[in-house]
Every structure is written in structure tokens, then in C-alpha cells.
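A.B. asks: coords please:
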Amino acid sequence: MLGLGEAEWGAVALSLKVSFWATVLSLPLALITAQALARGRFWGKSALNLAVHLPLLMPPVVTGYLLLVLFGTQGPLGRFFAIFGVEFAFRWTGAALAGAIMGFPLMVRAVRLALEAVDGRLEDAAGTLGASRARVYLTITLPLMAPGIAAGAILGFAKAMGEFGATITFVSNIPGQTQTVPTAIYTFLQVPGQEGAALRLIVVSILLSAGALIASELLAARMRKRLGR
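C.D. replies: Next comes the predicted model:
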């Protein structure tokens, strides 16, 4: 495919691995957060909304630095997870964490919009027929939200796939260990004669991003159709 070399394939494979785990680990928390923001009434809701979207507002380098301070080997959370043998700084796991945090706001927004579009009258009707809250959520709310959840997961995956600033600040750019597609492109562009390798990875990145965007739009259209809008 596109004549990718070993180092390029390694960057693509690592990016897919990082993006997959970033999406899988952050999606459940995104569901809970979206539920709280869409329907919750509690003190500090505005602060939670700000905290969720803060990674999109701050420079990614700042996010990466904060991750290094908190999850580095000397950071409070870094020392805590080290007890269980989990390290983040300068590891691929750190790249997954950075990708998860940067993609989290997109996930939450997509899920929240899907939840807000659910007709509450359907849930109320099910409740009056004797269905429990859990059953209403699992049989009515969740299926209606499904396209939005899938769209959020795809957007989060794509964001994690393309993350650069937070990743290179937190886990550096170590070939075969933390070098993802964006950091590999950056590296190749710094080396004379490696423009071809950078261009190939750029094409791969465009194809993956375009595929994610198209899939997200299709799912959003399906959601609107199911809701009769």
C-alpha cells in the first residue's frame, strides 16, 4: 500500500493501536459525561462543561505539559499508576492517554447532541407502561443515541490519530515506541531526502481522516432520519 517502508508501517500501526485504545477507554466516560451535561442538574455543571472542552481551547503543547507534570514518573498520578505497573511518560500508553484527552470533547459533544435529540415523550410513555429506568435507557434511549455514539467514537478516533502537540510533548518521538504518523511526518520533513516518506504518510493520514469524516456524516444523517428530522 503506497509503497510504505518499515518505519512508516510502524508509525501507522502504532497510530492505529493508540487511537483504538484511546477511543475504547474514553468512550464509557464520554457517555456518562454527556448524560450529566445533557440532563443533569447539579452545582458545577458549567465548570464540568468548561473542563470537558478545555483541551480544545488550550494549545496542545500545554495539554502535553500538564500530562507530563501529572502522569510523569515524578507526577502524583504517574506514581500512583506505577504501583500497578502502568507507565505513561515516554510510552505508547501515554500517547493513547493524550489522544483520549484531546478527542474526549468531540466524543462528549456528539453523544450529548444525540441524547438531546431523543424525544423524551417516548421515554415517558415507556415509563408509564411499567418499564424501569434501566430498561427504558437500554431499549429506547441507547438505541436512538447509537448513531451519535458511533459518530463520537469515530471523531475521537480520528482526533487521536492526528494528535501531534500533546503527544510529542508528553511521550516524545521515539521510533518504534512512541512515533505516531504525525510525529513521523514531522521527523521525515526534517531529514533531507525523506520528503517522499513524509508524503506517503500524509496521503495515508488524509485517507484515514476523510474516511472518518465521511463515516461520521453518514451516521449523523442516519440519526436525523431515524428521528424524523
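A.B. asks: hey, let's count contacts and neighbours off CA atoms from now on
C.D. replies: Fine.
A.B. asks: what sits against Thr167?
C.D. replies: Gly64, Gly94, Ala95, Ala98, Gly99 (C-alpha atoms under 8 Å, 6 or more residues apart in numbering).
A.B. asks: now the other sequence, so there's something to compare against:
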Amino acid sequence: MLGPEELAALTLSLKVSLWAVLVALPLAILTAWALARRSFWGKPVLSALVHLPLVLPPVVTGYLLLLTFGRNGPAGAFLENAFGLVFAFRWTGAALAAGIMGFPLMVRAIRLAFEAVDPKLEQAAATLGAGRARVFFTVTLPLIAPGVLAGAVLGFAKALGEFGATITFVANIPGETQTLPSAIYAFLQVPGGEPAALRLVALALIVAVGAVLMSDWLGRRVADRIAGK
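C.D. replies: As a prediction, this is how the structure comes out:
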């Protein structure tokens, strides 16, 4: 049975992960489409930037977010003055950090789905008079839907488990920025906190394994659909 503090951390993690995926997914689809279907100057640079959060230490990513989106940072100051949106030491900052860390996984899964679609199917729809937008929404998007779902699941799982960038950017404030990994870390720092930490670890394992299995199943659906099975 989860205690109030554990339940609050779980609820906040689910909220942060959901918003991270909802906001990042449209941009991930657009980026994946550009990388899979377009040729342009700087494409390798874009690909490198997309995958940068996977190779940078999460603490570095969190510090860069603090410099950029903190209240004294260029983006953070502008967003606060123009829209009243604050990221530093708020749950919104946790969602931003989680979304950035999960973004490469979403783009990769969706890009593979784009590359698996036969362009002749889209060309056939275009020859019948369908515009680009209609071809995308009626032909391409249904074909890549399993890949989009797989990317969203992977991004959600990554966001749920994000720790380094989050704690560096928004700290570990109970009820405000203390997500599931941060709560596990906090419980391990106090005597007698091991049972609560163990419960949260078991919960995190269940979610992670479920997400990987679902992503793998959706990936097979992509292959089967393209193969006409």
C-alpha cells in the first residue's frame, strides 16, 4: 500500500510524463518526417541534435535547461514575461526535461515507421487527386500509427524514469517536482526509507517492463501492416 508521499510522487510522475508526451509528440512526428523523407542542408546536424540527450550526461542536459529556461535565462525570462509560464523549480519544468529526454526515442520509432512505408502508396493517392495534407492524414498517418504509438509509449516510459536532468533543473520538491525517481532517491537518503523506496522501485519496474513489451508489440504491428499480413 502506497503512503501519501509515495502516491503524490506517482501521481506527479504520471502527470509530468503525460504532458511531456502530448507536447513533444507532434514535434517528434514532424522531425521524424523531415529526417525520413526530406533532403536538406544540415540534416546530419539535426539528427545529431535530436539524439544529443541520449549521449549527454543527464545532469548536463538539466544544467543547460536551467541556463536556458530558468527565470534569468533568455527563453525562461521571455516565457514568464509574455505568458506567465515558469519552468524552473515547477512541475512544468519537470515535464520539459522529461519531454526532451524522451524526444530522441519518439523520433527514432516514428522515423522507422516512416521509412517502412512504401512511397508508391502515397504517390498513388496523389495521382487520384488527393493533396499533400489529405495523403498524409488518410494514407501515411494510418500506416505509421503503430510506430507513433510505440514512440509515445517509449517516450512516456523514459519520462516516467527521468531523474538526472529533472533534479538538476527543478530540484526535488515534494508535491511540486518530486517525481517517482526523485522520491526513490529521497527515501534512500533517510533511515527506514528502504521499504517505501522498494515499493516505488517495484512499481517503476512494472511500468518499464510493460512499456517495453507494448512498444515491441506495436513495432511488430508496423512490420506486419507494411508486409500486408
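A.B. asks: picking up where we left off before, just the buried subset of the contacts of Thr167 of structure 1, please.
C.D. replies: In those, burial by neighbour count holds for Gly64, Gly94, Ala95, Ala98, Gly99, counting by 16 or more other C-alpha atoms under 10 Å.
A.B. asks: on that earlier part again, can you put the contacts of Thr167 of structure 1 in a markdown table and add distance to Ile214 of structure 1 and secondary structure?
C.D. replies: Below are these laid out as a markdown table (distance: C-alpha to C-alpha, whole Å; DSSP: H, G, I helix; E, B strand; the rest coil):
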| residue | distance to Ile214 of structure 1 | secondary structure |
| --- | --- | --- |
| Gly64 | 29 | helix |
| Gly94 | 28 | helix |
| Ala95 | 25 | helix |
| Ala98 | 24 | helix |
| Gly99 | 21 | helix |
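A.B. asks: against structure 2, where does the lengthiest helix in structure 1 fall?
C.D. replies: Counting residues, the longest helix in structure 1 under DSSP state H turns out to be helix 6-39. Using TM-score structural alignment, helix 6-39 of structure 1 corresponds to residues 4-37 of structure 2.
A.B. asks: In that stretch, which residues are buried?
C.D. replies: Neighbour counts over stretch 4-37 of structure 2 (16+ other C-alpha under 10 Å) mark 6, 8-10, 12-21, 24-25, 28-29, 31-36 as buried.
A.B. asks: what's the mean deviation for it versus structure 1?
C.D. replies: Its aligned residues in structure 1 lie a mean 0.3 Å from stretch 4-37 of structure 2 after superposition (mean C-alpha distance after the TM-score superposition for structure 1).
A.B. asks: What helices and strands are in contact with the longest helix of structure 1?
C.D. replies: helix 92-116, helix 142-162, helix 181-190 (3 or more C-alpha pairs under 8 Å, 6 or more residues apart in numbering; DSSP states H and E).
A.B. asks: relative to helix 6-39, how tilted is the last one?
C.D. replies: Between the direction of helix 181-190 of structure 1 and that of helix 6-39, the angle (axes from the mean of the first three to the mean of the last three C-alpha atoms, to 10 degrees) works out to 140 degrees.
A.B. asks: Give me the mean deviation of helix 181-190 of structure 1 from structure 2.
C.D. replies: Looks like 0.5 Å for helix 181-190 of structure 1 (mean C-alpha distance after the TM-score superposition for structure 1).
A.B. asks: who does that helix touch, helix- and strand-wise?
C.D. replies: Counting contacts by 3+ C-alpha pairs under 8 Å, 6+ apart, helix 181-190 of structure 1 is packed against helix 6-39, helix 142-162, helix 195-226.
A.B. asks: if we go to 10 Å?
C.D. replies: helix 6-39, helix 142-162, helix 165-171, helix 195-226 (3 or more C-alpha pairs under 10 Å, 6 or more residues apart in numbering; DSSP states H and E).
A.B. asks: again with the first one
C.D. replies: If you count contacts as 3+ C-alpha pairs under 10 Å, 6+ apart, helix 92-116 of structure 1 packs onto helix 6-39, helix 45-57, helix 60-71, helix 142-162, helix 165-171, helix 195-226.
A.B. asks: Quick check: nearest residue in space to the aligned residue in structure 2 for Val52 of structure 1, chain neighbours excluded?
C.D. replies: Applying TM-score structural alignment, one finds that Val52 of structure 1 aligns to Val50 in structure 2. Nearest non-adjacent residue to Val50 of structure 2, counting by C-alpha to C-alpha, 6 or more residues apart in numbering: Pro104, 5.6 Å away.
A.B. asks: Alright, I will stop here.
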